[in-house]
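1. with the sequence up front, the predicted model follows.
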Amino acid sequence: MTILIEQPDHQLAGSQMEEKKLCSETNETCELVLDGGFVVPKDISKNDGCVTQEIAASNDAFIAPEINSFGQSFRDYNAESERQKSVEEFYKSNHINQTLDFVKKMRQEYSKLNRVEMSIWECCELLNEVVDDSDPDLDEPQIEHLLQTAEAIRKDYPNEDWLHLTALIHDLGKVLLLPSFGELPQWAVVGDTHPLGCAFDEYIVHHKYFKENPDYNNASFNTKYGIYSEGCGLDNVMISWGHDDYMYLVAKENGTTLPQAGLFIIRYHSFYPLHRAGAYRHLMNKEDEENLKWLQVFNKYDLYSKSKVRVDVEKVKPYYLSLIEKYFPAKLRW
């Protein structure tokens, strides 16, 4: 199964349009086909500063594309579009309502894992109807993103099967949006995460809305360390509630044999102020520092695989079922 990247013609101009035409005339496809039919463009910067797509050999590494599935730069929270407006409204609600008390309440409630029993793959299929309102790069069903990420990592890291599975399951906590899981509002499930109980770092997206958060003016919370101490470790830090922390609880409490780096990725993959800007590193311990290296590897694929591509689900399903069996019990409590 080979499907071309959808790229709007307005993104191509001058010589780029000619290259697209030439590609068409010679029946060459400017694409890299990964396992399961996943296609990744290989972007090559030319001397004139333009970026073109060229044919990539099958053993080439994943090359991060320049544009997201909307034809825009990745994580551009200021681009003028209807989607960007809804994303900003999302973060306003998130920053106002995510308080330390709220996070404690959610962790206590959802750590009971008394909602349903099901397998990992059954949960993957539940995500078919979920769209993340906080994501400026993607409006496809979440199952598409999971497989895109996993297949891209599988190509570059064929021997790290735990990392393939981590990629597949990292967003499964988004089932919190569904009625059987409490149908939590989007601001309590998705979006970038950040610590509570200390000052809100300026690198958190749409930081201005924290001024309306009840914790903002709490003298115990609004310093660099707040209620924490230097090097205390992220395990001892309350992070805003969402799908990351929930899936971490599900995996840990159901006895997964994934390595600690896998659990770290699941729990902190939305903690962008840390792994993109270096904020809050003063709270990390040595184990966190080691695990962060794997998170930064993972982040490239999590972010930049959000293009208009498709994976042949039935072709790759047996492989991922074998990994699920290796690292998880047949049924999990959620």
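-> Everything's here; your move.

2. from now on I want contacts and neighbour counts done on CA atoms only, so please keep to that.
-> Fine.

3. now the strands for the stretch 201-334 of the chain?
-> Applying DSSP state E, counting those that start in this stretch to the stretch 201-334 of the chain gives strands spanning 332-333.

4. my guess is His145 contacts Tyr304. True?
-> No - with contact defined as CA atoms under 8 Å, His145 does not reach Tyr304; the gap is 10.2 Å.

5. ok, the residue lying closest to Leu147 once chain neighbours are set aside to Trp121 distance?
-> In space, and not counting its chain neighbours, Leu147 is closest to Leu168: 6.0 Å by CA to CA, 6 or more residues apart in numbering. Relative to Trp121, Leu168 is positioned 10 Å away (CA to CA, to the nearest Å).

6. okay, these two: which has more neighbours?
-> Under the criterion of other CA atoms under 10 Å, the comparison of Leu168 against Trp121 puts Leu168 first, with 24 against 17.

7. number of residues surrounding Glu325?
-> Other residues close to Glu325 by other CA under 10 Å number 12.

8. same check on Thr99?
-> 22.

9. next: Gln53.
-> So Gln53, with other CA under 10 Å, has 20 neighbours.

10. doesn't Asp43 make contact with it?
-> Yes - the pair Gln53 / Asp43 is scored as a contact, 4.8 Å apart, by CA under 8 Å.

11. strands along the stretch 1-150 of the chain, start to end?
-> Going by DSSP E, counting those that start in this stretch, the stretch 1-150 of the chain shows strands at 32-33, 39-40, 43-45, 51-53, 117-118.

12. out of those strands, deepest packed?
-> strand 39-40 (a mean of 27; mean count of other CA atoms under 10 Å).

13. need the contact list for the closest residue to Arg115 other than its chain neighbours.
-> Sequence neighbours aside, Trp334 is the residue nearest to Arg115 in space, at 5.5 Å (criterion: CA to CA, 6+ apart). Contacts for Trp334 (CA atoms under 8 Å, 6 or more residues apart in numbering) come out as 113-118, 250.

14. which ChimeraX command selects the buried ones in the residues you listed?
-> Only the buried entries of the contacts of Trp334 go into this ChimeraX selection, using 16 or more other CA atoms under 10 Å:
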select :113,250
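
15. take a look at this one as well, against the first:
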Amino acid sequence: MTVCIEQPLPDSHVVENKNHCHTEELVLDGGFVVPNNVASGGFDAPEINAFGHTFRDYDVESERQKQVEEFYRMNHIHQSYDFVKKMREEYKKLDKLEMSIWECCELLNEVVDESDPDLDEPQIEHLLQTAEAIRKDYPNEDWLHLTALIHDLGKVLLLPRFGELPQWAVVGDTHPLGCAFDESIVHHKYFKENPDINNPAYQTKNGIYEEGCGLENVMISWGHDDYMYLVAKENGSTLPQAGLFIIRYHSFYPLHRAGAYKHLMNEEDVENLKWLHIFNKYDLYSKSKVRVDVEKVKPYYQSLIKKYFPEKLRW
């Protein structure tokens, strides 16, 4: 099956067959083959989003865009190093309730992401669209199908039983704290009101970190990514490290879209980032108004949940 790549991924190259003819495939370091999807009819990324605009266009004039910009203004003002540290300590307790992965999926029927310029449908639609698109092109990577299904489950933080956190503390692109805010971060101008601006230790490229320290040791802005990572890890999920990495950093667009903060990565991060690059295409471009038949696909995803997670999880 296939993946349409708009731009070559970092460290990729065209594969040649034994006769030195191009096979129209990309191979990432580590042996991950990314075929060209034009020939075999895999997932084909659309050119416009559900609102008729290009994807992730934060400048187009619309009521939706005004709402998104106000979201990022609040996000950049309030997401400070101390705030994120406090949230990690609070939610690592996993003392809100116990439920299964599928029960959590159903809870997302109550959630709409105000930071997303490309979609305003309930989140369970996005989860299934992403998972089914990846399943079509990577039929043998069942862990990747499940990762796609659960990657946004942390958005339940918006609901009352999970603390009813404000949107700016749950969704949107993520970025490191404790070092300089990179210019690639969307609506960067609003960081001027962030309290961390007044701490000289946070204003350099490395900030309080050492080059190559590994993203595990970097404080990333709080939201659904980090929360779902904590839930999966602390409940003993057997997903591979690449799956946990995708869950934790899929909203870290300054890294996987703009290449910022790579100096903080270690070798394991570099390897896992290759899978995140693959995942990101589906996470972004599978968003549409086309509905997935939930009951039809439910048995398959329940079988994967049983394979990689306990029946009940602490949240």
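-> Nice, thanks for sending it over. All values derive from a computational prediction rather than experimental measurement.

16. circling back: just put the strands of the stretch 1-150 of the first structure in TSV and tack on distance to Pro65 of the first structure.
-> Conversion of the strands of the stretch 1-150 of the first structure to TSV gives the following (distance: least, CA to CA, whole Å):
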stretch	distance to Pro65 of the first structure
strand 32-33	12
strand 39-40	8
strand 43-45	6
strand 51-53	9
strand 117-118	36
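
17. out of those strands, which is closest to Glu230 of the first structure?
-> strand 117-118 (39.2 Å; CA to CA).

18. what's that closest one packed up against?
-> strand 332-333 (3 or more CA pairs under 8 Å, 6 or more residues apart in numbering; DSSP states H and E).

19. superposed on the second structure, what's the mean shift for the strand it packs on?
-> Its aligned residues in the second structure lie a mean 0.1 Å from strand 332-333 of the first structure after superposition (mean CA distance after the TM-score superposition for the first structure).

20. what span of the second structure lines up against that strand?
-> Using TM-score structural alignment, strand 332-333 of the first structure lines up with residues 313-314 of the second structure.

21. how distant is the matching stretch from the center of its chain?
-> Centre-to-centre, stretch 313-314 of the second structure and its host chain are 21 Å apart (CA atoms, centre = their mean, to the nearest Å).

22. residue in the first structure paired with Gln79 of the second structure?
-> In the first structure, the residue paired with Gln79 of the second structure according to TM-score structural alignment is Gln98.

23. got a list of what that match touches?
-> 188, 213, 240-241.

24. how about Arg281 of the first structure: what's its closest non-neighbour residue?
-> Using CA to CA, 6+ apart, the closest residue to Arg281 of the first structure is Leu274 (6.7 Å).

25. again but with Ser180 of the first structure, I slipped
-> Excluding the flanking residues, the one nearest Ser180 of the first structure by CA to CA, 6+ apart is Arg115, at 7.0 Å.

26. quick one: the one you found and Arg333 touch, right?
-> Yes - taking contacts as CA under 8 Å, Arg115 of the first structure lies within contact range of Arg333: 7.4 Å.

27. residues near Lys189 of the second structure, how many?
-> Neighbours of Lys189 of the second structure (other CA under 10 Å): 12.

28. and the gap between the counterpart of it in the first structure and Asp201 of the first structure?
-> Superposed on the first structure with TM-score structural alignment, Lys189 of the second structure falls opposite Lys208. Between Lys208 of the first structure and Asp201 of the first structure the distance is 11 Å, computed by CA to CA.

29. then Tyr268 of the first structure?
-> Distance from Tyr268 of the first structure to Asp201 of the first structure, by CA to CA: 16 Å.

30. which of those two has more neighbours?
-> More crowded of Tyr268 of the first structure and Asp201, by other CA under 10 Å: Tyr268, with 22 against 17.

31. which non-adjacent residue is nearest the aligned partner of Arg56 of the second structure in the first structure?
-> Using TM-score structural alignment, the partner of Arg56 of the second structure in the first structure is Arg75. Leaving aside its sequence neighbours, Arg75 of the first structure sits nearest to Pro136 (CA to CA, 6+ apart; 6.0 Å).

32. name the single longest strand found in the second structure.
-> strand 22-28 (DSSP state E).

33. in the first structure, what residues pair with that one?
-> Using TM-score structural alignment, strand 22-28 of the second structure pairs with nothing in the first structure.

34. before we move on, what about stretch 95-110 of the second structure?
-> Aligned using TM-score structural alignment, stretch 95-110 of the second structure spans residues 114-129 in the first structure.

35. now swap in stretch 290-302 of the second structure and tell me
-> Mapped onto the first structure using TM-score structural alignment, stretch 290-302 of the second structure covers residues 309-321.

36. residues of the matching stretch that come out buried?
-> 309-311, 320.

37. likewise for stretch 251-268 of the second structure?
-> Buried residues in stretch 251-268 of the second structure (16+ other CA under 10 Å): 251-256, 260-262, 264-265.

38. of these, closest to Lys274 of the second structure?
-> His256 (9.2 Å).

39. would you confirm that that closest one contacts His277?
-> Yes - between His256 of the second structure and His277 a contact is recorded at 6.6 Å, counting by CA under 8 Å.

40. show me what Leu147 of the first structure lines up with in the second structure.
-> Alignment note: Leu147 of the first structure maps to Leu128 in the second structure; criterion TM-score structural alignment.

41. dump the residue contacts of its match.
-> Contacts of Leu128 of the second structure by CA under 8 Å, 6+ apart are 148-149, 292, 294.

42. want to throw the residues you listed into TSV with distance to Tyr138 of the second structure?
-> Compiled in TSV, the contacts of Leu128 of the second structure are given as follows (distance: CA to CA, whole Å):
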residue	distance to Tyr138 of the second structure
Ala148	12
Leu149	14
Val292	18
Val294	20
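
43. which of those residues fall in helices?
-> With DSSP state H as the criterion, helices contain 148-149, 294 from among these.

44. what residues sit buried inside stretch 110-121 of the second structure?
-> 111-121.
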